[in-house]
Every structure is written in C-alpha cells, then in structure tokens.
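> I'd like to go over a predicted model; first the sequence, then the structure.
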Amino acid sequence: MYRPLTRDAMARRLAQDIPDGSYVNLGIGMPVLVAAHLPPDREIVLHSENGILGMGPPPAEADIDLDLINAGKAPVTLLPGGAYFHHADSFAMMRGGHLDICIMGGMQVAANGDLANWSLKRPGEAPAVGGAMDLAVGARRVFIMMEHNSKDGAPKLLQHCTLPLTGAGVVSRVYTDLAVIDVTPDGLRVRDMIDGLTLEELQRRTEAPLQIT
C-alpha cells in the first residue's frame, strides 16, 4: 500500500535536488511551495518573472507587503541583496539563458520532453501561457512539478502530448506525487519512487514506457 505525496512534500523533495549557487525561477501554482523548503546550507537565488531576484520564503501574515508579490500575485519576501525591476528586464534574463533551472507546473509531459501546460482546450476557458514559453526554452533545465494523474485518473506522462505544446523537447525532469522521473534520449527513466509503490503500478498509471535507473 502506498500514499501519494502531498504538494508540500513534493516541493520538499524537489528542493533537495537544487544545487548550491543556482538561479531558479518558480512558476505559478505548486512550484511556489519550493521557496519554503530550500536547504539552508545552500545559496539558491529565486527569480520571479514579474521582476524579482532574491525572493525568500513566504512571509508571516503580519509581515505581508501587498506591493511585494510574485507572478501569481501571492505575497513574498525579499532576502538581503535582493532586487525588483521592470518585467522586460526579467524576461531578458529568462530569454537570455541566465536561469539555471525553472520549475513549472504541467498538464502533460511526453516521453521526449515535450511540455503542455497552458491550455486544456476547454470551450470558453481563457488560456494562461504567461511566461512559460520563454522559460521553457530559456532556462538551462526545466523541472516539472505535477500530480502523476489527472483528476479523472488519466495519465499525464504520455508517449505524445495531446494538448497544445508550451515547448518541444524542453523538460529535463518531472516530480510527481508518485515518483521522480528523468527525461533522457532513451525515454523516461525513474530516479525515485514513493515507499510502497512498485514499478508495475507506476507503469500502469503512466502511458509512456518507463525505465528504472
């Protein structure tokens, strides 16, 4: 028997894999949870696409400053030495290859690293691409943080994405509530699984073929 990770536990697991000295963009949604779990012995500089460099952990309620928010409009803190600036400068950082890692949510990831995370193609629903396309091609590594399956149980790790792509072949690694999976030239390779989960069960919940490290 196994119990999927909570979103907070997923963020904690991902944070352990960010190397010291990294410049990291946190996307809207689940990725912002990573800020609260960064290892204290590493210097990791957080970037937000609306124009912040040097974000800290979420503020206590008494310390909230509504003029200091991330791209998802949630209050953040600024560490000593941090800065905020025009979003055009922020996008220049993203597009110029200055970010080591970007962490984004995902709707689908394909075996070759294709990413879909901006539209479910629902009638009347506005798409929400934001800066995801810029980050997907501008960051040196793209980490995706998402549930392994959709609410109806459908796989999100597919042989080929069926939703509109954000970027082609851009994903480096996927963190789900069940496993950590690398995207390699040979397909998806499982790095880590939650306790109690078998590779057979993980494969049953995944469309694309999986390999074990």
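Nice, I can see it.

> going forward, measure contacts and count neighbours with C-alpha atoms only.
Will do.

> State the distance from the spatially closest residue to I52 that is not a sequence neighbour to V183.
Excluding its sequence neighbours, the residue lying closest to I52 (Cα to Cα, 6 or more residues apart in numbering) is Y84, at 4.3 Å. To V183, Y84 is 33 Å away according to Cα to Cα, to the nearest Å.

> give me the number of residues near the residue nearest to I52?
Y84 has 17 neighbours, counted by other Cα atoms under 10 Å.

> can I assume it is in contact with L53?
Yes - assessed by Cα atoms under 8 Å, Y84 is found in contact with L53 at 6.3 Å.

> quick revisit: could you tell me how far the residue nearest to I52 is located from H47?
In terms of Cα to Cα, Y84 sits 10 Å off from H47.

> overlap in contacts of these two?
L53 (Cα atoms under 8 Å, 6 or more residues apart in numbering).

> Which residues are in contact with D192?
With Cα under 8 Å, 6+ apart, D192 has these contacts: 179-181.

> Which of these has the largest number of neighbours?
Using other Cα under 10 Å as the neighbour criterion, I181 leads the contacts of D192 with 25 neighbours.

> Confirm it sits in a strand?
Yes - when DSSP: H, G, I helix; E, B strand; the rest coil is applied, I181 is found to be in a strand.

> who touches it in this structure?
By Cα under 8 Å, 6+ apart, the contact set of I181 is 173-175, 188-192.

> Could you report the neighbour count for V137?
A total of 21 residues lie near V137 under the criterion other Cα under 10 Å.

> quick one: it and R95 touch, right?
Yes - using Cα under 8 Å, V137 is in contact with R95, at 7.4 Å.

> in the helix or strand encompassing R12, what counts as buried?
Using DSSP states H and E, R12 sits in helix 7-15. If you call a residue buried by 16 or more other Cα atoms under 10 Å, then helix 7-15 has these buried ones: 7, 10-15.

> Second structure for comparison follows:
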Amino acid sequence: MSDAPVDVESVSKTYGTVQVLAPASVRLSAGQGAAVVGPNGAGKSTLLRLVAGTEKPTSGTVTVLGEPADRARRRRRDEIVRLLGPLPSYPDLTVAEHLRLVEVAWSGRHPGPDVDEALAEATLDRVRDQFPAELSSGETQMFALVATLYRPASLVLLDEPEQRLDARWREVARHLVVRALDQGRTVLAATHDPGLRDVLADRGPVVELAEPTR
C-alpha cells in the first residue's frame, strides 16, 4: 500500500445510475500541492470528500497517509484537516478565541504563528473580538480558511477556499496556502481561482476533471 499522503487510483463515484465523478487519479508526496479544476458538476467536491474519507468510491482506490481514506479519517484524524463546507464554530467564542482553542489543544505541537500574528496576516485583526455571526461573508470565509490552516495537520483539503473573497483577500489566501506548503504540508484544493491554481501547480500536479456524461 502506498505511503504517500494522497494516492488516488482511477477513482470514480456514481449515485444510482448517475456518474458524478469520472475516473480520476492523483498522487501527492509530502509538501506537494495539487489543484483540482473543472466545470461545476465535474466532481471536484466529490473527489475531496473521497480523499477525506467521508464517502466511499464506486470504483478505484483512495489511500491517505498509507491507509484507506475512510480508515485514515478515523485513525489519523489529527493529521488531516479539511475545509469542505462552512466552518463549525462556537457562537459564543470570538474569532481570536477560536484560534486560541486550537493553539491550546495542540499545546507543544503548534508551530505558530501566534493568534494575533495569524489574524494580522489574514487582515482579520480588526475583527479578532467579534463573534462568527457578526462577520461579513468575506470575513467568514477568510476566518474559516485561517482556522483550518491553524491546525498543524500534515494534509490539508480545501474546497474552493477563494469563494466570497475579493481580489485582495484571494491574494492573502494564496499566501496562506503557500506558507502551508513551505511548512512541508500537503495541500489538495478544488478551485476556480486561476491564481491559486498557479500557486499549486508550482508545487505539484493539476487535476483536470471533465463533466461526467449523464
């Protein structure tokens, strides 16, 4: 069995008679990045869920950190972090307190930066003491990305992290992804952002998905 962080071999997904992901493959070594691109309906989110182990493939194999993806989700969960939808949050914890909670939970293993520096880099320092429900849509998305990357997991899965971000914040998001790669983390991201695609293409493959035949 492959010991690569991500090893997807000819994986597809079908619901009933509808194929939502045509066969796709990707293999990533530690520290590599990959962009998953294609039109809406091509199965980008489905591929990420298969790697996350929250769904099982109809055909093909998905190996994550040396184990089948569904088993890795349970046994290696501290090494995998994902942003595949809205970020779960506590309504009565501030933005800064959410990051502090991660920092405390990973005490002794968190590589930094500290909470204030992380928020400043994401230009969220002005909302550090606000609650999640008080954020704008762009602030909410950037907070979700920062909180996700603040966990020091070795494998990062992102589903369109650029959504609802303006041009300025998309550039910030790319910077945060590059730093994760520079830390030796593996990043697999579905994206429509050409800039993020280029950043990831510098560090690994581009997985181009075609819309399956219905």
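Nice, I can see it. In this text, all values refer to a predicted model and were calculated from it rather than measured experimentally.

> Tell me how the two chains score on TM-score.
The TM-score (TM-score structural alignment, normalised by the length of the first structure) is 0.33; 120 aligned residues with a Cα RMSD of 5.6 Å.

> Can you show me the strands along the second structure?
With strands called from DSSP state E, the second structure shows them at 6-15, 18-28, 33-37, 59-64, 67-68, 80-83, 155-159, 186-190, 206-208.

> Mean neighbour count added to those strands, as CSV?
Formatted as CSV, these follow (neighbours: other Cα atoms under 10 Å):
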stretch, mean neighbour count
strand 6-15, 19
strand 18-28, 19
strand 33-37, 26
strand 59-64, 21
strand 67-68, 19
strand 80-83, 21
strand 155-159, 24
strand 186-190, 28
strand 206-208, 18
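
> wait, which of the ones you listed is closest to M142 of the second structure?
Nearest of the strands of the second structure to M142 of the second structure, taken as Cα to Cα: strand 80-83 at 11.3 Å.

> elements contacting the closest one?
The contact analysis (3 or more Cα pairs under 8 Å, 6 or more residues apart in numbering; DSSP states H and E) places strand 80-83 of the second structure against helix 137-150, strand 155-159.

> Comparing the ones you listed, which stretch has the densest surroundings?
Highest mean neighbour count among those (mean count of other Cα atoms under 10 Å): strand 155-159, with a mean of 24.

> now that one and strand 33-37, what's the angle there?
Counting by axes from the mean of the first three to the mean of the last three Cα atoms, to 10 degrees, strand 155-159 of the second structure points 20 degrees away from the direction of strand 33-37.

> Stretch 199-210 of the first structure spans what distance, first to last residue?
End-to-end span of stretch 199-210 of the first structure (Cα to Cα): 8 Å.

> on that earlier part again, closest one of the contacts of D192 of the first structure to A110 of the first structure?
I181 (11.7 Å).

> Which residue is the nearest non-sequential neighbour of that closest one?
In this structure, I181 of the first structure finds its nearest non-sequential neighbour in V190, 4.4 Å apart by Cα to Cα, 6+ apart.

> Now for the one you found: which residues touch it?
The contact partners of V190 of the first structure, taken as Cα under 8 Å, 6+ apart, are 179-182, 210-213.

> Quick one: name whatever helix or strand follows the helix or strand where it lies.
Taking DSSP H and E as the definition, V190 of the first structure sits inside strand 187-193. Scanning forward in sequence from strand 187-193 of the first structure by DSSP H and E, the next helix or strand is helix 199-204.

> For the helix or strand following that following helix, name the packing helices and strands.
Following helix 199-204 of the first structure in sequence order, the next helix or strand is strand 210-212 (DSSP H and E). When contacts are defined as 3+ Cα pairs under 8 Å, 6+ apart, strand 210-212 of the first structure packs onto strand 187-193.

> Any buried residues in the strand it packs on, and which?
Neighbour-count burial for strand 187-193 of the first structure [16+ other Cα under 10 Å]: 187-190, 193.

> Looking at those residues, which is nearest M104 of the first structure?
L188 (18.2 Å).

> related to what we said a few turns ago, give me the distance between the residue nearest to I52 of the first structure and D8 of the first structure.
Relative to D8 of the first structure, and taking Cα to Cα, Y84 of the first structure is found at 27 Å.

> H47 of the first structure now?
20 Å.

> Leaving aside the residues adjacent along the chain, what's closest to Y175 of the first structure?
Closest residue in space to Y175 of the first structure, ignoring its immediate chain neighbours: M145 at 4.8 Å, by Cα to Cα, 6+ apart.

> Look up how far V137 of the first structure lies from that neighbour.
17 Å.

> Now do the same contact list for L53 of the first structure.
Per Cα under 8 Å, 6+ apart, neighbours of L53 of the first structure: 45-47, 82-84.

> Kindly recompute the last result at 6 Å.
46-47, 82-83 (Cα atoms under 6 Å, 6 or more residues apart in numbering).

> so where does it fall, helix or strand?
strand 52-55.

> After that strand, which helix or strand is next? Please name it.
Sequence order places strand 78-84 as the next helix or strand after strand 52-55 of the first structure, per DSSP H and E.

> Could you list every helix and strand in contact with the helix or strand following that following strand?
Counting by DSSP H and E, the next helix or strand C-terminal to strand 78-84 of the first structure is helix 87-95. Packing partners of helix 87-95 of the first structure (3 or more Cα pairs under 6 Å, 6 or more residues apart in numbering; DSSP states H and E): helix 132-138.
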